[in-house]
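Trainee: Quick one: sequence and predicted model below, then my questions.
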Amino acid sequence: MRALGWIIAAGLVAQPMVSAAAAPAAELRPDQQAFFGLYKELVETNTVVDIGSCTQATAQIAARMKAAGYTDSELIPFSVPDHPKDGGLVAVLKGSDPKAKPMLLLAHIDVVAAKREDWVRDPFKLIEENGFYYGRGTVDDKAMASIWADSMIRFKQSGYKPKRTIKMALTCGEETTYAFNGAEWLAKNKPDLIAAEFALNEGGGGRYNAKGERELLAIQVGEKAAQNFTFTTTNPGGHSSQPVPDNAIYQLADALQAVRAYEFPVKFTDTTRAFFTAVAGAPQTPAPMAAAVKRLLADPKDDEADKIVSLDKAMHSTLRTTCVATLLNAGHAENALPQKATANVNCRIFPGESVDGTLAKLKELAGPKVTVTANQPVRPIGIPPTLDPKIIGPMKTLADKYFPGVPMLPSMSTGATDGIFLEAIGIPTYGAPGVFIESDFSGIHGLNERIRVESLYVGRDYLYDLVKAYAG
């Protein structure tokens, strides 16, 4: 789930654009051709939860890695009996320095469902057209999964000996709340297997403008925690010809209106403070917005400044916990007073805040006639990593080489990734930049998902060099 919270606000901080020309697939280098085979196979393997098989996809990757020289002890497939098709893979390339803590490369290989009748092209066939690769997962998240697996293969084939052990975890279940989640399972059941000083994950990236020019790079440093809550109200009901004020639907509606009207308080992490400071100082930011951001940075309780900044929905969500009604169910007959009404309220909880604290506020807003419960699964709270120069520095140095003139900002995702499970066990997780997507989000989670051919191969080179920079 590439939830790039910065993408809507990106135009406020954009600098001079850098053009990007796509190379035809026919001109691919031999190493790129090998990568393309892995990428194509992964995209064309259906990994929609309950329909396709992540276990098959990871087995195919493991076979390629074994052919490159990895031993059985370095390739650890995993699954559970209840979810045999939702398996994953951990691979390990041992480092030469026992004092250097490992690093972890994380990517999910499951994808959002895609119906053939809705798409222009078959979503599970990789199709190249007009400088783009089309297919479900071409970006989210099979681009990164393929790049990580390909990098591990290239390291082994070239005889590269890292100082730091490099681990890779390809997992299933990120896109579906109720699914078996491989990253969560590893964190809870095999923490030693994935133990690392830090991890690189999805959530960062880059953005093109409408002209196909590189506009902005972002590093994801922290994310919100996604949590669903159920609001329930019950009533004896009765005949609709004799209505009474005590109505389950009205009670639920009043509770949801209270949630709608409430704004959680403004808060900052080091990441969001750095982001908003950059927004306030950018020459492209309109003067009223820049002034409001500066006031809010100085005083998070400045309600007037908050109103101005929050006119941008991405900035509004970056400033606070948000809760919104997403599902409703009420009544049992058209001629009867409702006996029960329920609603799902989806919250994105700001780092450091808890599910219990959010639940307490929702109960207060709903009032005594509405029951509010936290839905399973309950996700960990967001723990933002630090803006560690040892992590940010190499990203910036290589960005200056590969994408000169393109600004790079730290960002907090308003969505959610599997990084939250790693952070819960003490592994700071960063969404790496490098792969650029379109200003319309490249069809991620929607129709006709696509990635520029140029973006995929340049991003592959960038991330390969980035891993080597950290591995020493």
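Mentor: Arrived safely. Numbers count the residues shown, from 1 in each chain.
Trainee: drop to CA atoms for contacts and neighbour counts, all remaining ones
Mentor: Fine.
Trainee: All the strands of the stretch 301-450 of the chain, in order from the start?
Mentor: 322-330, 336-337, 340-349, 371-374, 408-413, 429-431, 436-437, 450-452 (DSSP state E, counting those that start in this stretch).
Trainee: So which of those is the most surrounded?
Mentor: strand 429-431 (a mean of 29; mean count of other CA atoms under 10 Å).
Trainee: try this one next to it:
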Amino acid sequence: MRALARIGGIGMAAALVLQPGMATAQTLSPDQQRFFDLYKELVETNTTLSSGSCTQASAQIATRLKAVGYTDQDITLFSVPDHPKDGGIVVVLPGRDKALKPMLLLGHLDVVEAKREDWIRDPFKLTEEDGYYYSRGTVDDKGMSAIWADSMIRFKTDGYKPKRTIKLALTCGEETTFAWNGAQWLAANKPDLIAAEFVLNEGGGGRSDAKGKPEVLAIQVGEKAAQNYTFATTNPGGHSSQPVPDNAIYELADAIEAVRGYEFPIKFTDTTRAFFSATAQSAPGPMGDAIKRLLANPNDVEADKIVSRDKTMHSTLRTTCVATLLAAGHAENALPQRATANINCRVFPGETVEATLAKLTELAGPRVKVTMNMPVRPTAVPPPLDPKILGPARAIAAKHFPGVPMLPLMSTGATDGIFFQAIGIPVYGVPGIFVDPDFNGIHGLNERIRVKSLYDGRAYLYDLVKAYAG
């Protein structure tokens, strides 16, 4: 759920919001208790790459689905022999109108690594404390994955017969670039199974203030492509007592400095233009004026300097590349024979990873070898600002979160949605689950979610899916 971090940069737009005081914590209803049982089981099932099993988590969800009437024909559990613990699940609830294309609910079961010695609480035991649920994955992405699975269960137990077929895909491998990726595998090997008119995914959400008052909702409409590159320099080396200017580390450092000093050109999609237009209306003084100038002229260097002081704004405007890993030398008393750096790029929708490679090669210079790391991500395709998607999201939000504005957002991060976009299915990161200004420890220590945020998000997303499904 990396895209939620982007909401942190739109506090200016969120400043428009005033909402009545929030309700106090409530006792769980029987319906909510059933959801909690599913959520707790999922969160407490270790699904890290190092020692966990998404296959186990998928099987547990399948058991719950079968208990309410889903059949083996409705449920597909999948994995591959080389990665037996990285399995996933696809579930289908047939619709009444076969002329309507299905919709797909997407979530990922895997979580970022968490070491017990680093955490205050056991990262794989759900703990309720001070109005929060604590554990790895409480937000990213087991909150939404549990809501999707619970919604499919509720549809069956409520006797709901959707007009449009509803599909659910819960996969593994989203959090680790080099891991086997279930979403990518489904898109490449089982496109008919997950075929849909659109996908609802993580990446949207909402931001609340430090006291839990909702400030702004975001619907993700597009994301960047994440791609890693390697810079490598080599040299015969020698004894460090006789240094020479021809040094692998210096050459690598010069190349990294060139990347640091380069700004990719500003681009706009329909989504980012809408986002900046809304932000410009509420941003104070110089910032608002600078945004308006950039919208009129993306080559306005002075306006760019003002807007790009905000790191979120800066990253939303363009492709970005940054050095993230270094390795050099083989002995403390020897001139380095080899130096390498990882350059992590977030490629703007519509731009290719190959074009980014060409620019990096130009910046690095002839003494540095630049290669594109596997896996190579597909080109990010910006989905349309479709009224059939945005309209219901806003209408349902007005009932659940009255007075809270909703902004379209392009994620500067990346999700598994890119694999579905690559086969022609637009992907939208849904709003509804609010996080705090500090991002709730997602990917870090002591991940948590407000109890109220989880249940409010569950209620909103259930109604949203029904609005789309008919």
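Mentor: Sure, I can see it. All of these numbers come straight from a predicted model, not from anything done at the bench.
Trainee: To Leu252 of the first structure, which of the strands of the stretch 301-450 of the first structure lies closest?
Mentor: Closest to Leu252 of the first structure of those, according to CA to CA: strand 340-349, at 6.6 Å.
Trainee: That closest one vs the second structure - mean distance after superposition?
Mentor: Its aligned residues in the second structure lie a mean 0.3 Å from strand 340-349 of the first structure after superposition (mean CA distance after the TM-score superposition for the first structure).
Trainee: Relative to the second structure, which residues correspond to that strand?
Mentor: Aligned using TM-score structural alignment, strand 340-349 of the first structure spans residues 338-347 in the second structure.
Trainee: Can you give me the neighbour number for Asn335 of the first structure?
Mentor: Counted with other CA atoms under 10 Å, the neighbours of Asn335 of the first structure add up to 11.
Trainee: show me what contacts the nearest residue to it once chain neighbours are set aside?
Mentor: Leaving out its chain neighbours, the residue that sits closest to Asn335 of the first structure by CA to CA, 6 or more residues apart in numbering is Ser240, at 5.2 Å. The contact partners of Ser240 of the first structure, by CA atoms under 8 Å, 6 or more residues apart in numbering, come to Asn335, Ala336, Leu337.
Trainee: List the residues that contact the first one.
Mentor: When contacts are counted by CA under 8 Å, 6+ apart, Asn335 of the first structure touches His239, Ser240, Ser241.
Trainee: Check the second one too.
Mentor: Shown in contact with Ala336 of the first structure (CA under 8 Å, 6+ apart): Gly237, Gly238, His239, Ser240.
Trainee: can you put these in TSV and add secondary structure and distance to Pro162 of the first structure?
Mentor: Output for the contacts of Ala336 of the first structure, formatted as TSV (DSSP: H, G, I helix; E, B strand; the rest coil; distance: CA to CA, whole Å):
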residue	secondary structure	distance to Pro162 of the first structure
Gly237	coil	69
Gly238	strand	72
His239	strand	74
Ser240	coil	73
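Trainee: By neighbour count, which of those residues wins?
Mentor: Gly237 (18 neighbours).
Trainee: about what we covered before: which one, of the strands of the stretch 301-450 of the first structure, ends up nearest to Glu74 of the first structure?
Mentor: Glu74 of the first structure lies closest to strand 429-431 among these, at 22.7 Å (CA to CA).
Trainee: so where is that closest one in the second structure?
Mentor: Under TM-score structural alignment, the match for strand 429-431 of the first structure is residues 427-429.
Trainee: Quick check: that stretch compared with the first structure, mean distance?
Mentor: Relative to the first structure, stretch 427-429 of the second structure is 0.3 Å off (mean CA distance after the TM-score superposition for the first structure).
Trainee: May I ask you to name the longest helix in the second structure?
Mentor: Identified as the longest helix of the second structure according to DSSP state H is helix 451-469.
Trainee: contacting residues around that one?
Mentor: 25, 32, 103, 131-133, 143, 147, 151, 162-166, 389, 392-393, 396-397, 400, 432-435.
Trainee: thinking again about what came up before, select, out of the strands of the stretch 301-450 of the first structure, the one closest to Leu4 of the first structure.
Mentor: Per CA to CA, nearest to Leu4 of the first structure of the strands of the stretch 301-450 of the first structure: strand 408-413, 5.7 Å.
Trainee: once aligned to the second structure, how far is that closest one on average?
Mentor: Mean deviation for strand 408-413 of the first structure: 0.3 Å (mean CA distance after the TM-score superposition for the first structure).
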